[in-house]
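In: Turn this into a model:
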Amino acid sequence: MAQAKVVKLAHEIDPNLKMGSMMAAVQSYPATCNPQDVLENQNYLHINNDFYFEMVCHGEYPQYMLNWFKEKDINLKITSTDLEILKANPVDYLSFSYYTSSIMGKELAEKGSGNIFFGGKNPYLKASEWDWQIDPIGLRVVMNNLYDRYQKPLMIVENGIGVDEKWDDKNNQLNDEYRIDYLKEHLKNLLLAIEDGVECLGYTTWTAIDLISASTKEMSKRYGLIYVDLDDYGQGTGARKIKESGKWFKTIADSNGENFETKLNLKWYLENRH
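Out: Take a look at the predicted model:
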């Protein structure tokens, strides 16, 4: 409701404003080709992913969610006016974060998990040291699914990898080739999704500069293109230094994608997408 009212207000202030949202895109695959696992994965995605996009795009509670509320004995106090506001104020584009994927099936669901959001581990994927699986192709899958379903432009507003890093004082650098590889593969799949026919407004990595990780409450899980000399206890000089990934990313931005190693031409797309 809060979001729908903000969208409404923004459009009243200026009808030309385009409003998005912020959601964590969940990508999950069936644990096996057993139809029970396929169904369980579908239910998992309904509750943890699809529901949120449905609400901001269509402004209606899907039946599967109403069934889930009833099963959990959740009684939402929604007025007819609320429903009208939700329905009348959808977002103009979908903006979301994407980091990882998982698997889900009947056995995994029955076992349960303290953090069911992440599901099970995919044996075909590598993982970060925080056990987040790295799945660049999953971004392409997510983008195609969202665009096919909602026909709204997309924007990736968070994408990156957290690593415990230390600045190399001897060579005065932080050679984070793994981050360059991570971003390069995700950008490649973003461009492939565009080639598939997806309309994409933009991409921003998480994140420009090291900061405290919201998921683990620590500075040592570093996502930045720029290193910050502070530890988990706030000790350090606070100095900012550009990592090798930051230098690489700058060449991509400065050339408008022309220097990106892919058969696709990001510069042409950005200049001709309208």
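In: Only C-alpha atoms from now on, for both contacts and neighbour counts.
Out: Noted.
In: doesn't E129 make contact with S220?
Out: No - at 11.7 Å, S220 and E129 do not qualify as touching, with contact defined as CA atoms under 8 Å.
In: These two: who's more crowded?
Out: S220 (20 against 12; other CA atoms under 10 Å).
In: do you know how far that one is from T205?
Out: According to CA to CA, to the nearest Å, S220 and T205 sit 18 Å apart.
In: Outside of the one helix or strand S28 maps to itself, list whatever touches it.
Out: Per DSSP states H and E: S28 is located in strand 27-30. With contacts defined as CA atoms under 8 Å, 6 or more residues apart in numbering, strand 27-30 is touched by 37-38, 40-41, 45, 100-105, 119, 138, 142.
In: Out of these, the closest to I242 would be?
Out: Nearest to I242, judged by CA to CA, of those is T100 at 25.3 Å.
In: Show the contacting residues for that closest one.
Out: By CA under 8 Å, 6+ apart, the contact list for T100 reads 26-27, 132-135, 138.
In: in this structure, which spans are helices?
Out: In the chain, the helices defined using DSSP state H lie at 2-13, 35-45, 51-58, 63-71, 80-88, 106-111, 136-150, 177-196, 244-254, 266-272.
In: For the comparison step, fold the sequence that follows:
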Amino acid sequence: MNKEFLWGAALSNVQAEGAYLEDGKGLNVYDTLEIRFETGQNTLSDTSVAADHYHRFKEDIAHMKEMGFTAYRFSIVWSRIHPNGDDGLVNEAGLAYYEEMIDELLAAGIEPVVSLVHFDMPDHLRTEYNGFMDRRVVDWYAGHVAVVAGRFRDKVKYWITYNEMNTAFYGPRLVAGAEKPEGMGDVPFHALLTAHTQLAHAKAVLEIKKTNPDAMVAGMDAYASIYPLTCRPEDVLAAQMADDFRNNLTFDVMVNGEFPSWYTKFLHNNGVELDLNAEDMQTIKEASKRLDYLAFSYYQSDTACAPAGCADRLDFENKMLACADRNANPYVKANAWGWQIDPVGLRVALKALYERYHKPLFIVENGIGIDDRLENGKVYDDERIAYYQGHIRNVTDAIDYDGVEVLGYLAWSPIDFLSSHKEMRKRYGFVYIDRNDDGTGSLERFPKKSYYWYKKVIASDGTDLEDDIEY
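Out: The predicted model follows:
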């Protein structure tokens, strides 16, 4: 790694903070989210407390400093700054809170990496406007970004406009504050969300650059390397289509400033037009010229196969948009939640992204959910260590053998907190939080075995990955 390589971890504040109506914060789409249970889940945790990161962030940052972090990605909760989102009213207490957090990070020698829109749209914008389905929400978001970027222009260098923007169609309520209107088909819904989230991203890029031209700004995708289930040609084609819809479309527009021909043809064949005018497209083009790097999360790979019973080619494409007929990869293992563990897929992702876009890449989420057990104040999470060993080795290989420019690696996550399905049992952190889904627990922090292992990894700049920690 080069000496500027950034090591650390990341979390989503809306899932960690708690204090969900404290100091002027408004409800957001995560607070009100109604979810379908994941594998083995039978209860929801209360977002009013979560991991109590709101009151304990200094303690949590002290752990990050002890581990040797040089970067930490977190999110500024939209509804903590603009509780309603549509009235221009700014909650100063929210800005002051994040400024104190940023100052604490800088004092610890940790580079803040700030995410905007990370499951935290004000719920008022969802209930009144259907989130990013309404163009007015795009402008209110741009105004929110202007306030946040203006406040922290001298303290934050790295910005991410929109968390996992490519998942808006697949998780619309959480990611975009939207629900598909009754009677609307998948294709027009996808087109409208794609157009408006791209415009929101572009306006955010320009607002941040207007405030600080030297800021490093990125868009972000959730990336999963997609393999054909078999070498049958139809499965290869299906994998290419799935890759385009789920991985490439968002970054194609962000980097090139225009929609790829395959997507505009797909919309045309379905009788759908993008809800964007010439001025909007100019905004998207200008933002593409100002984009500094690409950020992405990577947890697992996926497979694709040709959907059965297609009436014609268009039906084939429409089924691929909806992620039809997905299958587990028989060559990789999975965690308890069925997420496939594929370290080589991260190298595949890095190589594919760098060759396609020629932009520096930043891995801003990578981790594994485990049902960790605290015994006598300790957590032996060798499964997590093994996961990170494989993935970090493949990051190193992508740099050393494929020539990929990687800015840094941020694990998910520094501490335990609620999963996107509001579950505490599915733990990702290096630090165990004594909190259970039923609300019991002291909230005391306990470093896991992986905490000390990752500290050693950072100190060695990724060269010492052996699981030989005395714990």
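In: what's the TM-score for these two chains?
Out: In this superposition the chains share a TM-score of 0.88, using TM-score structural alignment, normalised by the length of the first structure; 258 aligned residues with a CA RMSD of 2.2 Å.
In: thinking again about what came up before, who touches both of S220 and E129 of the first structure?
Out: Contact criterion CA under 8 Å, 6+ apart; residues shared by S220 of the first structure and E129: V163.
In: now the helices of the first structure in TSV, with mean neighbour count and distance to L225 of the first structure?
Out: Converted to TSV, the helices of the first structure look like this (neighbours: other CA atoms under 10 Å; distance: least, CA to CA, whole Å):
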stretch	mean neighbour count	distance to L225 of the first structure
helix 2-13	15	31
helix 35-45	18	31
helix 51-58	19	30
helix 63-71	12	39
helix 80-88	14	38
helix 106-111	13	36
helix 136-150	18	19
helix 177-196	18	9
helix 244-254	16	4
helix 266-272	13	21
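In: Read off where stretch 135-148 of the second structure ends up in the first structure.
Out: Counting by TM-score structural alignment, stretch 135-148 of the second structure pairs with no residue of the first structure.
In: circling back: for T216 of the first structure, which of the helices of the first structure is the nearest?
Out: So among the helices of the first structure, helix 177-196 is nearest, using CA to CA, at 19.2 Å.
In: what's next to the closest one, contact-wise?
Out: 134, 136-137, 139-141, 143-144, 159-161, 200, 205, 244-245, 248-249, 262, 264, 266.
In: hmm, try it at 6 Å
Out: With contacts defined as CA atoms under 6 Å, 6 or more residues apart in numbering, helix 177-196 of the first structure is touched by 136-137, 140, 245.
In: Of the residues you listed, which is the nearest to V56 of the first structure?
Out: The closest of those, once distances to V56 of the first structure are taken by CA to CA, is R140, at 21.1 Å.
In: That closest one -> the second structure?
Out: In the second structure, the residue matched to R140 of the first structure (TM-score structural alignment) is R347.
In: residues in contact with its match?
Out: Applying CA under 6 Å, 6+ apart, the residues contacting R347 of the second structure are 394-395, 398.
In: repeat for P153 of the first structure
Out: Contacts of P153 of the first structure by CA under 6 Å, 6+ apart are 93, 199-200.
In: Alignment lookup: it to the second structure.
Out: So, by TM-score structural alignment, P153 of the first structure is matched to P360.
In: What of L230 of the first structure?
Out: In the second structure, L230 of the first structure lands on R435 (TM-score structural alignment).
In: Verify the contact between that match and E444 for me.
Out: No - with contacts counted by CA atoms under 6 Å, R435 of the second structure stays clear of E444, the gap being 8.2 Å.
In: These two: which is more packed in?
Out: Between R435 of the second structure and E444, R435 has the larger neighbour count (other CA under 10 Å), namely 23 against 13.
In: quick revisit: state the distance from the match of P153 of the first structure to M254 of the second structure.
Out: Taken as CA to CA, the span from P360 of the second structure to M254 of the second structure is 14 Å.
In: Take the helices of the first structure and write them to JSON lines, including distance to I209 of the first structure.
Out: Below are the helices of the first structure laid out as JSON lines (distance: least, CA to CA, whole Å):
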{"stretch": "helix 2-13", "distance to I209 of the first structure": "28"}
{"stretch": "helix 35-45", "distance to I209 of the first structure": "31"}
{"stretch": "helix 51-58", "distance to I209 of the first structure": "29"}
{"stretch": "helix 63-71", "distance to I209 of the first structure": "38"}
{"stretch": "helix 80-88", "distance to I209 of the first structure": "36"}
{"stretch": "helix 106-111", "distance to I209 of the first structure": "36"}
{"stretch": "helix 136-150", "distance to I209 of the first structure": "22"}
{"stretch": "helix 177-196", "distance to I209 of the first structure": "13"}
{"stretch": "helix 244-254", "distance to I209 of the first structure": "9"}
{"stretch": "helix 266-272", "distance to I209 of the first structure": "24"}
